[in-house]
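Trainee: got a predicted structure here, sequence first:
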Amino acid sequence: MPDTPDTVRQTLLALRDELESLREISEESRAPVELDQQSVGRLSRMDALQGQAMAQASERQRLAHIQRIDAALLRLDKGDYGACADCGEPIADKRLKADPAAAFCINCAR
């Protein structure tokens, strides 16, 4: 049985809030790595740069997921939620349960 539009909206907004919270928490780890040779050795700086790169990659993924959630909320407002953005066929309820921001049916997502 498909979820009601209100339930879907609440789920999407909760996911969006969680991602925004993670963005705030990880802000410091994405900050530029300072070049201070006296307090940070070369290997420590390399570790810090690697950590920064991983945090930045995670941030890009979070932003992309937030954009997908915003697009799903827009589809919900327009009455298009649950229809494949490519072929227009209904997206399976199981797929929407697993990923409420899914825009494509399983066939078009391949």
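Mentor: Now that the structure is in, tell me what you want to look at.

Trainee: only C-alpha atoms for contact and neighbour calcs from this point on.
Mentor: Will do.

Trainee: before we move on, which element is the most centrally placed residue in the chain in?
Mentor: By CA atoms, centre = their mean, the chain has its centre lying nearest to H65, at 2.1 Å. Assessed by DSSP states H and E, H65 sits inside helix 42-78.

Trainee: pull out the buried residues from that helix.
Mentor: 45, 48-49, 52-53, 55-56, 58-59, 62-63, 65-66, 68-73, 75-76 (16 or more other CA atoms under 10 Å).

Trainee: one more structure, for comparison:
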Amino acid sequence: MREDIDPEALRAALLRRRETLAAGSDGRAEAAATVELDQQRTGRLTRMDALQSQAMAQATRQRAERELLRIDSALRRLDAGDFGDCLRCAEPIAPGRLQADPAATLCIDCAEQSGGQR
């Protein structure tokens, strides 16, 4: 394990973020549920607004699910002892980058080459 990072502090940050995302999952699932409107009482614009809100909630839920996968992957790397190394070039990821995003999988150079992907 690297000496220039505090793995337990990063683990705690990952677990806090995971807990926050998991706590909001019920509300996201409810907001993304199928829109059922009474066609007699609801106007066209209200239906469009409801469908747009549903689409936005679904996108938010998908982003949260991807973030949970990233967090779980980072926790597995911590347990395996290979946390903090770039998955592309195997160079160490800068400690500041890991503090900003403990689930980061790429060093800044590889992330920039990937078009900003993590």
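Mentor: Here it is on my side, so go on. Just so you know, these numbers come straight off a predicted model, no measurement behind them.

Trainee: quick one: buried residues of the helix or strand following the helix holding H65 of the first structure?
Mentor: Once helix 42-78 of the first structure ends, the next helix or strand along the chain (criterion: DSSP H and E) is helix 93-98. For helix 93-98 of the first structure, the neighbour count (16+ other CA under 10 Å) marks L96 as buried.

Trainee: need the outlier residue of the second structure, farthest from its centre.
Mentor: The outermost residue of the second structure relative to its centre, with distances by CA atoms, centre = their mean, is Q40 at 39.9 Å.

Trainee: looking at the first structure, name the residue matched to it.
Mentor: Q40 of the second structure maps onto Q38 of the first structure when the alignment is built from TM-score structural alignment.

Trainee: corresponding residue for G81 of the second structure in the first structure?
Mentor: In the first structure, G81 of the second structure lands on G79 (TM-score structural alignment).

Trainee: what's the burial count for that match?
Mentor: Neighbour count for G79 of the first structure, taken as other CA atoms under 10 Å: 11.

Trainee: and stretch 16-33 of the second structure, end to end?
Mentor: Distance across stretch 16-33 of the second structure, first residue to last, is 27 Å (CA to CA, to the nearest Å).

Trainee: what's near enough to touch L35 of the first structure?
Mentor: Listed by CA atoms under 8 Å, 6 or more residues apart in numbering, the contact set of L35 of the first structure reads R45.

Trainee: sweet, I'm off.
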